[in-house]
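Visitor: Build me a structure from this.
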Amino acid sequence: MKFERDDAPNRNELGWWLFATALALVLLTSLDTYLGWSVFGVFLYYVARPIARRLQHRGVPPGVAAVVTLTVIVLPFIALLGAIAVIAFGQLSTVRVADVERLVRTLFPGFDFRAIPTTPERLSDSVMELLRNPSIRSFLFRIRGFVGTFATQSYNLFLTLIFVFFLVRDERNIADWFHRTVADEETRTGEYLHAVDRGLNSVFFGYTLTIFVIIVLSAVIYNLLNLVAPPGMAIPQTMLVAIATGLATIVPLVGRSIVYFAVVLFLAVVALETDPIRLWFPLLFLAVMEIVFDNVVRTYIRPSLSGRLFPTSLIMFAYLLGPPVFGWYGIFLGPFVMVVTVQFLWVVFPGLLGRNTVETDDSEAENGNDSNDSITT
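Guide: Coordinates of the predicted model:
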C-alpha cells in the first residue's frame, strides 16, 4: 500500500491550506440550504450509474448515456416517488376520526377513547389549542407561501438533475483528476474513498431501491386484493400500508411480517364480527404476501438489488434515525453518514492504531456474495 507524503508542509503550503479551509467553510455555509438536494442527487447518481455504465460499455458516448439514463430511468423514478407521496398524503388526509376509532377498537379492544376528540366541540377545542401553539402558527404562515415554496423546490430539483447529469457524464474524468492530483488509488485515501464508493452503491442502489420496489409492488397487490375483497373487508389505506411494508423490510428477521399480521388481525376481527365465512380473505391475503410475494422478494428482487456489504442492523438504524435527525432528506443522508463512518472504522482506523487494514474482496462484495450481511426479510 502506498501512502501520501508525510513531510511537514512549509510556510507557503500552510498558508494555502488555511485558505483552502476558509474557502471550504464559505462554500459549506453558502450551500447549506442545498444539502438535502445534494444528498438526493448523490442517491440518484448511484441509481443511474449502473445503467449509464452499461450503455457506455456498449459504445454509447458518456453524454448521450447520461441523457438517456436521466430521461428513461431517473425522471420516471422521480415521478413515481412524487406519485407515491401524493397518493399517501391524499389517503392520510381522508382518514377520519371514526376510521381511527374503528381501527383501534378492532386491534385494541377496551382502549380508552376519552382522550381522543371525537365530537365537534372537543375537536374544535383541540384545534384552537393547537392554533395557540407558536409552532403551529408558524406552520400556517408557511402554508400561505406554498406557491413560492413549490417554485423554489422545483428549481432545486432542476439543479439536482443537472448535478446528476454531470456526475454521470464526467465521473471518469473526475476520478482520473482526483487520482492524479490528490491521492493515487493505492494510497490510504484512495482506498478509503473507493470503499466509500462501494458502500454507497451497496446502500443507495441496493437497499433503498429495494424498499421502493417493494412499496410499488405491494401497493399494486393490495389494490388487486381489494378487487376480490368482500364488502367492508377491503384493506384500508393501501398506499400507507404499502409504504409501511417497504420500510419494514429493513427490520431484521420479522420485517414485513409485522405489517402482514397487523392487516390479517384487523381483517380477521372484522370478519368475525360480521360473517366468519369471510375469514377466507385474510387467509388469502396472508398466503399471497407471506408465501408468494415474500418468496419473489427473497428469490429475485433482493438478490438483484440489495447490497450486502453492511450488517442489517446498521442499515436499519441508518434509515430509522436519518429522518428524525436530519429531516426529509435523512432517508438518504442517514445511510450516507453510516457508510462514511463505518468504512473509516474498517479501512483507516486500524492503520491509525498500527494494525493492518482488513482486506476485502471487491468483486465479491460488489456481487453480493457475502450472505451474512444481506437483508433478512
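
Visitor: Please make it C-alpha for all contacts and neighbour counts, starting now.
Guide: Noted.

Visitor: The longest helix along the chain: what's the following helix or strand?
Guide: Across the chain, the longest stretch assigned as helix under DSSP state H is helix 146-181. Per DSSP states H and E, the first helix or strand lying C-terminal to helix 146-181 is helix 188-200.

Visitor: Hey, what's the angle from that following helix to helix 146-181? Just curious.
Guide: 140 degrees (axes from the mean of the first three to the mean of the last three Cα atoms, to 10 degrees).

Visitor: and whichever helix or strand comes after helix 188-200, what other elements does it pack with?
Guide: Going down the chain from helix 188-200, the next helix or strand is helix 209-227, by DSSP H and E. Judged by 3 or more Cα pairs under 8 Å, 6 or more residues apart in numbering; DSSP states H and E, the packing partners of helix 209-227 are helix 238-247, helix 302-305.

Visitor: The helix or strand following the longest one: how far from the chain's middle?
Guide: By that I understand helix 238-247. Once the chain leaves helix 238-247, the next helix or strand it forms, by DSSP H and E, is helix 256-274. Relative to the centre of its chain, helix 256-274 is centred 27 Å away, using Cα atoms, centre = their mean, to the nearest Å.

Visitor: Alongside the first, I'd like the structure of this one:
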Amino acid sequence: MRSDGFDQRRLAIGAIVAALFAIVAYVAISFVAVIVFAVFLYYAVRPIYRTLERFDLPRRVRALLALVLFGIPFLVLLAYTIGIIALETQAFIETYDVQDQVLEQALEEFDLTGIDLDELTTVVSEAVSQASLGLLFVSMTGAISVIGATVVQLLIVVVLTYYMLIDGPRFVGWLLENYDESGVLKTYVDAVDPELSMTLFGNIVNVFITAIVGVITFYTYNAFAPAAVAVPFPALLGALAGLGSLIPVVGIKLVYVPLTVLLAVNAWLTGDLSLLIPVGVLFAVSGVVVDFIPDFFIRAHISGEQTHTGLLLVAYIVGPIVFGFYGLFLAPILLILVINAVFVFVPYVITGEPPDARQSRLPEYSDDSGSVIEDSDEYEPVVATDE
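Guide: You can find the predicted model right below:
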C-alpha cells in the first residue's frame, strides 16, 4: 500500500511537471521567432563577450558591452535594412505590376516580428487620408500599438541574449551535472555548441555582411553613375547578393554579373559608349568588394566546415519556405541538432554505451584527392564555468 501510494504521488507530481512543461512549450511556440533570433544573436555576440574576458571584467559588464558594441547596433541596422528592402520590393511589384500570389505571400513571410503589414498599411492610409482628428487619433493609436509590439519583441530578444551570455553556460553545466550520469548529453552538447557557433556566427553573419556591403556599393554607384546605367532597386539586389553568398564561389556572381551585363546592353542601346566605363567600374568593384572580400576573407575567419555545405544550403532554402523568415535561422539549427543526434544519440540507443569521441563524422571522409579531412578546431566547452 505504501509503495502504491508513493507511486501515485510520483505520478501526480510527474503530471504536474508535464503540465508545466506543456505550458512553457506553448509559450515558446508563440514566441518561436523571438527565441530563434535570440539564439542567433547569442552566438553572434559570444565571441565579443569572450574576448572581453581578457580585461578581467565581470560577466554582467562583458554581456552589456557585447550587446551595446555589436548586438543592439546589429539589430537596428538589420531592421533598417529590412525596411528599405521591403519598400523597394513593394516598389518593384508596383513598377512591373507583379500580382503573383506566391511573391505576395513571400513578402508576408519576410516580416521578422509578425507585424500585420496590411493592418499597418491601412493605419497609415487612414492617418493620411482622413481629416477627422478623431480618426487620426485612432489611426495613430493603432500604429503606436504595432510599433510598440515590435519594440517589446526586440526587448525580449536583447534580454534573452543577455541572460544566455551570463547564465547560459552555468545552467547547462548544472543540468548536465544532475541529469547526465552517462555523459552522452555532454557529448551531444559539446558537439552541437561549436557547430551552432560556426554556422550562425559564420554563414549567417556572412550573409548580412555581404548584403549590407552590396547595398552600400550599389547606392554609392548610383550616386555617381548616369541615370541610364543606374542600378535598379539597389537594396533589393544587395539583399539578393547576400543570400547568394550561401552558394560558395558562384552565388554572388549570379547577381552582379547579370546586372552589369544588362546595364552594358542598356548603355550600348543608348549609343553612348562612354556609359560602358561606369558599368565596368561597377563590375570591378562588385567583384572585389561584394564578392571577393566577404567570400574569401570574412568566411575564412568566421565560418566552419564541419556541417555539410550542401545540407546547409538546402536548410537555408527550405527554412524560410516552411517557417517564414525566421526559418533562415531555425532550419540550420534543426539541421545541426538532427545531424549530431544521429552521431551521438543513435549509437547510444543501439549499443547502450556513450559514443566514442573518435567516431567517424561526415566531414572526415576523403575529398576528391583521396586525402582524409579531419576537423581539429578547438572551442570552449559550453559547460565551462564563466567566472
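
Visitor: Of the helices and strands packed on helix 209-227 of structure 1, which stretch is the most buried?
Guide: Among these, helix 238-247 has the highest mean neighbour count (mean count of other Cα atoms under 10 Å), at a mean of 22.

Visitor: Could you tell me how many residues sit around the aligned residue in structure 2 for Asn173 of structure 1?
Guide: Taking TM-score structural alignment, the alignment pairs Asn173 of structure 1 with Arg170 from structure 2. Arg170 of structure 2: 18 surrounding residues under other Cα atoms under 10 Å.

Visitor: Then the one 10 residues further on?
Guide: As a burial measure, Asp180 of structure 2 scores 12 neighbours (other Cα under 10 Å).

Visitor: Please apply the same query to the one 4 residues further on.
Guide: The number of residues packed near Val184 of structure 2 is 17, by other Cα under 10 Å.

Visitor: Quick check: the aligned residue for Val338 of structure 2 in structure 1?
Guide: Aligned partner of Val338 of structure 2 by TM-score structural alignment: Thr341.

Visitor: Same check on Leu200 of structure 2?
Guide: Per TM-score structural alignment, Leu200 of structure 2 is aligned with Phe204.

Visitor: Excluding chain neighbours, what is closest to its match?
Guide: Spatially, and ignoring its direct neighbours in sequence, Phe204 of structure 1 is nearest to Phe43 (5.8 Å; Cα to Cα, 6 or more residues apart in numbering).

Visitor: what residues are up against the one you found?
Guide: 204-205, 332 (Cα atoms under 8 Å, 6 or more residues apart in numbering).

Visitor: so how far is Gly334 of structure 1 from it?
Guide: From Phe43 of structure 1 across to Gly334 of structure 1, the span is 12 Å (Cα to Cα, to the nearest Å).

Visitor: Identify the contacts common to those two.
Guide: Common neighbours of Phe43 of structure 1 and Gly334 (Cα under 8 Å, 6+ apart) do not exist.

Visitor: Spell out the secondary structure type for the nearest residue to Ser202 of structure 1 once chain neighbours are set aside.
Guide: Of all residues not flanking Ser202 of structure 1 in the chain, Gly307 sits nearest, at 4.1 Å (Cα to Cα, 6+ apart). Classification of Gly307 of structure 1 using DSSP: H, G, I helix; E, B strand; the rest coil returns coil.

Visitor: Map Gly307 of structure 1 across to structure 2 for me.
Guide: Aligned partner of Gly307 of structure 1 by TM-score structural alignment: Gly304.

Visitor: so how far is Ala44 of structure 2 from that match?
Guide: 14 Å.

Visitor: Which of these two has more residues huddled nearby?
Guide: Legend: neighbour count by other Cα under 10 Å for Gly304 of structure 2 and Ala44, higher for Ala44 (25 against 21).
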